[in-house]
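S.K.: Below is the sequence, then the predicted model.
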Amino acid sequence: MKRILMLFIIICSCKEQKKVEEIVSNISVFVPIEEEIENQFDKNFILGKFNYRKDTSFVKVKKMHSSKTLYIKRETYLSFVRMFNSAKLEGINLKIISGTRNFYEQKSIWERKWERYKNLKPINRAKKILEYSSMPSTSRHHWGTDIDLNNLNNSYFDKGIGKKEYDWLVKNANKYGFFQVYVSKVNGRKGYNIERWHWSYIPLSGEYLKHYRKNIKVDDISGFKGSELSKELDVINVYVNGVSKQLIEDK
């Protein structure tokens, strides 16, 4: 019986590995991380002011991995596929429900919420939006390194299948380069509320964040309603840098 079980596991593992290889073969040639980072330290890229659909370092996510049409960085996707297949072997199904959003898409989200909370004073309106949504030019989703998984409600991950998914991610996601960036504020983290669905591919996003901190100024955050509040809200220090301490420390 044990031999049959071991044979079954080996066969499944081979099948899953084959799936990864098939997906990888359908994604354009891999770009080494050093070259990719060097090419993407452009200011417009860091601020999200580009068309990722025309950027060859971005790829379209396959339907089996996403709930809708979306794009992410090639390297991010390759690592996600490996994580997806490992989770699948343990009965966990991971779905990307949000990927890359450029400046213009983030602006649309921001300004829609800006109108929704128009009964509030401008500063309070901005703070309300910033509970979960970034100002355009400050979102990690600009970079194609950050993904939202399975559900956009924290309560979903409290019990049942949602808890199993979250527990698996907490235990295993780091092995594939993915880290939860907005965790509990118990340890003094500032900025956005906890987002248990938001996971970042740190081998790339870590470098982009370092570059952002050194080169982007508050005057670069403009071109949308309420952007003049970015200085008063100290958005770079409080929100861009408002991630888990382990992700912001220079190595």
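M.R.: Ah, there it is.

S.K.: drop to CA atoms for contacts and neighbour counts, all remaining ones
M.R.: Fine.

S.K.: So in this structure, which helix runs the longest?
M.R.: In the chain, ranked by residue count with DSSP state H as the criterion, the top helix is helix 2-25.

S.K.: Going C-terminal from that helix, what's the next secondary structure element?
M.R.: Read in the C-terminal direction, the helix or strand following helix 2-25 is helix 33-39, with elements assigned using DSSP states H and E.

S.K.: Buried residues in the longest helix of the chain, which are they?
M.R.: Within helix 2-25, the residues that qualify as buried are 16, 20, 24, counting by 16 or more other C-alpha atoms under 10 Å.

S.K.: does the residue nearest to the last one when sequence neighbours are not counted belong to a helix or a strand, and which?
M.R.: Okay, so that is Val24. In space, and not counting its chain neighbours, Val24 is closest to Leu78: 6.8 Å by C-alpha to C-alpha, 6 or more residues apart in numbering. Element membership of Leu78, judged by DSSP H and E, is helix 74-89.

S.K.: any idea of the angle the longest helix of the chain forms with helix 74-89?
M.R.: 160 degrees (axes from the mean of the first three to the mean of the last three C-alpha atoms, to 10 degrees).

S.K.: got the contact list for helix 2-25?
M.R.: Where contact means C-alpha atoms under 8 Å, 6 or more residues apart in numbering, the residues beyond helix 2-25 that reach it are 78, 81-82, 85, 89.

S.K.: Put this next to the first one:
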Amino acid sequence: MGIYKILKTAILSLFFIVTVFSCKPKKAQNENLLLSKKNQLKKAFRYPNYLNKNYILGKFDYMNSNNFVIVPKDLSNKKIYIRKEVLVAFLKMQTAAKEDGISFKIISGTRSFAHQKRIWDYKWNSKYKDLPPLERVQKILLFSAMPTTSRHHWGTDIDLNNLTNSYFTKGKGLNEYNWLLKNASKFGFYQPYASKKEGRTGYEEEKWHWSYKPLSQLYLKYYNEHISIEDITGFDGSKYSKNLQIINKYVHGINSELK
């Protein structure tokens, strides 16, 4: 009986050892297979062919790009270009808004590096010229992006109806803003520079600025992977971009829905 117990114990032990060691390779194989699939998916992902550093920095000719169109005159106050996909989505949103007695006009769209630099240079050389350089940069950054960091470079972001927050706090403007807050996301649009009450960094709130998420989120991903602080150059005050953490606090200082 003693020998039987010993043999039984030995057989069970051997069975346990064989089972454990036979399972480990399978587990390892499964883990390797999962890792392989993840790598394959990662390799399979490709950005659109047109997307490159010049595009994301606003250094391309969007006016002669087949991907961009002019906003119809009745929906803008000047000649404005945006991406085709953005206009299609905006037209759908405009149609829905009209049913509720709301109307929108695009007052700013795509801006090249050169265009953004003209805005920056005006504020640097004229509007805030009496401030010390660092204070001047910080003052400009309340509402204007450094060239190479503006979302308006991408053709995905639009400014609507008025460029002052106060307009959207009463009467007609308040009705427009409330409609956007309730409905814009249905058409892919989000307010990148929403209230800073929840800790958002960077630019001040801009109730007029709306971004088309299906594209801008992709472009932000590309920006994060390909653009560094060394790319933020070519204009007065650019040397302060590192100390002010322009990418972390401003490029990323957006509504979490767009990240």
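M.R.: That came through, no problem. Values in this document were obtained by computation on a predicted structure and should not be read as measured data.

S.K.: quick one on the thing from earlier: read off where the following helix or strand past the helix holding Leu78 of structure 1 ends up in structure 2.
M.R.: Using DSSP H and E, the helix or strand that follows helix 74-89 of structure 1 in sequence is strand 96-98. Strand 96-98 of structure 1 corresponds to residues 106-108 of structure 2 when matched by TM-score structural alignment.

S.K.: hang on, the earlier thing: mind listing what's buried in the helix holding Leu78 of structure 1?
M.R.: Of the residues in helix 74-89 of structure 1, those with enough neighbours to count as buried (16+ other C-alpha under 10 Å) are 74-87.

S.K.: Next: stretch 217-236 of structure 2.
M.R.: Counting neighbours by 16+ other C-alpha under 10 Å, stretch 217-236 of structure 2 gives 217, 219-220, 222-223, 227, 232, 235 as buried.

S.K.: Okay, helices next: where are they in the stretch 51-200 of structure 2?
M.R.: Assigned by DSSP state H, counting those that start in this stretch, the stretch 51-200 of structure 2 shows helices spanning 53-56, 84-99, 113-122, 133-140, 171-183.

S.K.: Dump these into CSV; add distance to Leu160 of structure 2 as well.
M.R.: Formatted as CSV, the entries for those read as follows, by distance: least, C-alpha to C-alpha, whole Å:
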stretch, distance to Leu160 of structure 2
helix 53-56, 22
helix 84-99, 11
helix 113-122, 18
helix 133-140, 21
helix 171-183, 10
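
S.K.: what does stretch 142-150 of structure 1 correspond to over in structure 2?
M.R.: Matched against structure 2 by TM-score structural alignment, stretch 142-150 of structure 1 falls on residues 153-161.

S.K.: Run through the neighbouring helices and strands of the helix holding Leu78 of structure 1.
M.R.: helix 2-25, strand 58-60 (3 or more C-alpha pairs under 8 Å, 6 or more residues apart in numbering; DSSP states H and E).

S.K.: superposed on structure 2, where does that helix end up, distance-wise?
M.R.: By mean C-alpha distance after the TM-score superposition for structure 1, the fitted helix 74-89 of structure 1 averages 0.6 Å away from its aligned residues in structure 2.

S.K.: still on that earlier bit, between the helices and strands packed on helix 74-89 of structure 1, which one is nearest to Leu247 of structure 1?
M.R.: Ranking the helices and strands packed on helix 74-89 of structure 1 by distance to Leu247 of structure 1, with C-alpha to C-alpha as the measure, places strand 58-60 first at 23.0 Å.
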